[in-house]
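Peer 1: quick one, structure for this:
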Amino acid sequence: ALHKLDLDGVDILFIENVGNLVCPASFDLGQHRNITLLSVPEGDDKPAKYPVMFRAADLVLLTKTDLLPYLTDFSPARAEHHLRALASESPLLPLSSTSGEAIDSWLAWLRTEMAAQRERVKQGGAAAQGPHQHSHHHDHPHGGHETLSGNSGT
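Peer 2: Prediction:
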């Protein structure tokens, strides 16, 4: 159904996967960026368990960080170690909607990515697709919208 959406007036479209973290990384949805959520309650080992998803991430949001004092089994350093062991250079941004931690940084990242995508679209052609980290065939046009694929472990 996504291919039937009129995206002309859409600046950002978030697509959340359903189910687990195994399958969604395999599907091309025409996204320009992949954002993977690593939820504190889910455990710091998720990058090691689901390497495909975390390798495809352009940004990893470490969510629910306000729970860290209560979930002492979770180590942000260990989570980042697992992420870097995958040779992923994706930024890891700790985030809490409860405390507001890093919300400004998250919004700044989105604004930067939107501006970069708009510039690629102005340049036209293959540049409009942006730097994809995977090879695939596009059977759809890339317009002036930013499509972000959100992958959550919750």
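Peer 1: hey, let's count contacts and neighbours off CA atoms from now on
Peer 2: Will do.
Peer 1: show me what counts as buried in the helix ranked longest in the chain.
Peer 2: Criterion DSSP state H: the longest helix present in the chain is helix 103-123. Using 16 or more other Cα atoms under 10 Å as the burial criterion, the residues of helix 103-123 that qualify are Trp106, Leu110, Glu113, Met114, Gln117, Arg118, Arg120, Val121.
Peer 1: any chance of these in CSV, with distance to Thr65 too?
Peer 2: Shown next, in CSV, are the buried residues of helix 103-123 (distance: Cα to Cα, whole Å):
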residue, distance to Thr65
Trp106, 14
Leu110, 20
Glu113, 24
Met114, 26
Gln117, 30
Arg118, 32
Arg120, 34
Val121, 36
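Peer 1: pull the distance from stretch 84-91 to the chain's centre.
Peer 2: 13 Å (Cα atoms, centre = their mean, to the nearest Å).
Peer 1: equivalent analysis for stretch 20-38, please.
Peer 2: On Cα atoms, centre = their mean, the centre of stretch 20-38 falls 7 Å from the chain's centre.
Peer 1: and Leu13, which of the three is it?
Peer 2: strand (DSSP: H, G, I helix; E, B strand; the rest coil).
Peer 1: these two touch, right, it and Gly150?
Peer 2: No. Here Leu13 does not reach Gly150: they are 9.7 Å apart, not a contact under Cα atoms under 8 Å.
Peer 1: looking at those two, which one has more neighbours?
Peer 2: A side-by-side neighbour count of Leu13 and Gly150, using other Cα atoms under 10 Å, places Gly150 first with 21 against 14.
Peer 1: can you give me the strands for the protein?
Peer 2: Ranges of strands in the chain, per DSSP state E, are 12-16, 33-39, 59-63, 92-94, 146-152.
Peer 1: and Phe74, which of those strands is closest to it?
Peer 2: Phe74 lies closest, by Cα to Cα, to one member of the strands of the chain: strand 33-39, at 9.9 Å.
Peer 1: just give me the residue closest to the centre of the chain.
Peer 2: Centroid-nearest residue in the chain: Ile35, 0.5 Å away (criterion: Cα atoms, centre = their mean).
Peer 1: which residues touch that one?
Peer 2: Contact analysis of Ile35 by Cα atoms under 8 Å, 6 or more residues apart in numbering lists Ala57, Asp58, Leu59, Val60, Leu61, Leu148, Ser149, Gly150, Asn151.
Peer 1: mind doing that once more with 6 Å?
Peer 2: Ala57, Asp58, Leu59, Val60, Ser149, Gly150 (Cα atoms under 6 Å, 6 or more residues apart in numbering).
Peer 1: second input sequence below; structure requested for side-by-side comparison:
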Amino acid sequence: MCSHCSCGQPSRTLQLRHNLLERNDSNAELNRERFAAAGLLVLNVLSGPGAGKTALLERLARQWIHGPVGVIVGDLATDNDARRLRAAGARAIQIQTGDLCHLEASLVNRAFDQLDTGGMELLLIENVGNLVCPTAFDLGERQRLALLSVTEGEDKPLKYPALFQSADVVVINKVDLAEAVGFDRSQALANIAGVAPQARIFELSARTGAGMEPLLHWLSHQRQGAPV
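Peer 2: Take a look at the predicted model:
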């Protein structure tokens, strides 16, 4: 591929991306310091559209017993998810990214300024529904959670390995639909293990609540910094 554009000027795409990620990483470290000072366990939640991120966060907001849950929501447009989460009891701040297909640390920092963290121990960042762009952007989180629904098929980890390789936790959602859609559980688990052997796996239904207890137990221990 030619290193010059049609106007004859050298391409700066790689350098600009490098500078963007460097700046983002610096902002992410600032976020991490702020989150730690506030005593927060922070998760960056990533998935494709329709996997059930908001439903999972609604369920967590309702079932979390250690104070209020904070959520910073990223969407291209609308504040629908933030309104849903507030109705579930979460303290939610919406970020509308426009044409930006991922959240960046600076956006999270500004949203965090608006969040009442009094009595809060858990902060969830609902990233833009995208399996590619958000992967490269550290937001200052302690843990990264990748969400996969049974309706997406077993091969999502193979098609989008970078996302799953970056995850500390993988949640398989909508297990109540697994039989109806012919989901091959053993193949899905093998695919996840193949690309993300480091990830803790939880299988649940955010809609029905089945399987939520193990995830809640794990989060409870994570907030205390205890091994589980």
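Peer 1: quick one: TM-score?
Peer 2: The TM-score (TM-score structural alignment, normalised by the length of the first structure) is 0.69; 116 aligned residues with a Cα RMSD of 1.7 Å.
Peer 1: thinking again about what came up before, counterpart of the residue nearest to the centre of the first structure over in the second structure?
Peer 2: Under the alignment (TM-score structural alignment), Ile35 of the first structure maps onto Leu145 of the second structure.
Peer 1: equivalent analysis for Val18 of the first structure, please.
Peer 2: Match for Val18 of the first structure (TM-score structural alignment): Val128.
Peer 1: how far away is that match from Leu14 of the second structure?
Peer 2: 23 Å (Cα to Cα, to the nearest Å).
Peer 1: more crowded one of these two?
Peer 2: More crowded of Val128 of the second structure and Leu14, by other Cα under 10 Å: Val128, with 25 against 9.
Peer 1: so that one touches Asp75, yeah?
Peer 2: Yes. Contact criterion Cα atoms under 6 Å: Val128 of the second structure and Asp75 qualify, at 5.2 Å.
Peer 1: contacts only, for Gly43 of the first structure.
Peer 2: Listed by Cα under 6 Å, 6+ apart, the contact set of Gly43 of the first structure reads Phe74.
Peer 1: how far away is it from Tyr50 of the first structure?
Peer 2: 12 Å.
Peer 1: same question for Val40 of the first structure.
Peer 2: Distance of Val40 of the first structure to Tyr50 of the first structure, given as Cα to Cα: 15 Å.
Peer 1: between the two, which one's more packed in?
Peer 2: More neighbours surround Val40 than the other of Val40 of the first structure and Tyr50, with 25 against 16 (other Cα under 10 Å).
Peer 1: re the thing from before, can you pick the most crowded of the contacts of Ile35 of the first structure?
Peer 2: Neighbour max across the contacts of Ile35 of the first structure (other Cα under 10 Å) = Val60, 27 neighbours.
Peer 1: now for it: which residues touch it?
Peer 2: Ile35, Thr36, Leu37, Leu92.
Peer 1: measure the match of Ile35 of the first structure to Val171 of the second structure for me?
Peer 2: Going from Leu145 of the second structure to Val171 of the second structure by Cα to Cα gives 7 Å.
Peer 1: over to Leu123 of the second structure?
Peer 2: 17 Å.
Peer 1: alignment lookup: Ile172 of the second structure to the first structure.
Peer 2: Aligning on TM-score structural alignment places Ile172 of the second structure opposite Leu62 in the first structure.
Peer 1: now that match: how far from Leu83 of the first structure?
Peer 2: Distance from Leu62 of the first structure to Leu83 of the first structure, by Cα to Cα: 12 Å.
Peer 1: again, but for Gly19 of the first structure
Peer 2: Counting by Cα to Cα, the gap from Gly19 of the first structure to Leu83 of the first structure is 21 Å.
Peer 1: the two: which is more packed in?
Peer 2: Of the pair Gly19 of the first structure and Leu83, Leu83 is the one with more neighbours under other Cα under 10 Å, namely 24 against 12.
Peer 1: residue contacts, the more buried one?
Peer 2: Per Cα under 6 Å, 6+ apart, neighbours of Leu83 of the first structure: Pro47.
Peer 1: distance of it relative to Asp45 of the first structure?
Peer 2: Distance of Leu83 of the first structure to Asp45 of the first structure, computed by Cα to Cα: 9 Å.
Peer 1: likewise for Ser90 of the first structure?
Peer 2: Where Asp45 of the first structure is concerned, Ser90 of the first structure sits at a distance of 16 Å (Cα to Cα).
Peer 1: what does Leu83 of the first structure align to in the second structure?
Peer 2: Alignment note (TM-score structural alignment): Leu83 of the first structure maps to Ile192 of the second structure.
Peer 1: now do the same contact list for the closest residue to His32 of the first structure other than its chain neighbours.
Peer 2: Spatial nearest neighbour of His32 of the first structure, excluding adjacent residues (Cα to Cα, 6 or more residues apart in numbering): Thr147 at 5.4 Å. Shown in contact with Thr147 of the first structure (Cα under 6 Å, 6+ apart): Ile12, Leu13, Gln31, His32.
Peer 1: the first structure: matching residues for the longest helix anywhere in the second structure?
Peer 2: Using DSSP H, we find that the single longest helix of the second structure is helix 13-37. Helix 13-37 of the second structure corresponds to no residues in the first structure, going by TM-score structural alignment.
Peer 1: which strands or helices does whichever helix or strand comes after that helix pack on?
Peer 2: Going down the chain from helix 13-37 of the second structure, the next helix or strand is strand 41-46, by DSSP states H and E. Judged by 3 or more Cα pairs under 6 Å, 6 or more residues apart in numbering; DSSP states H and E, strand 41-46 of the second structure is in contact with strand 122-126, strand 143-149.
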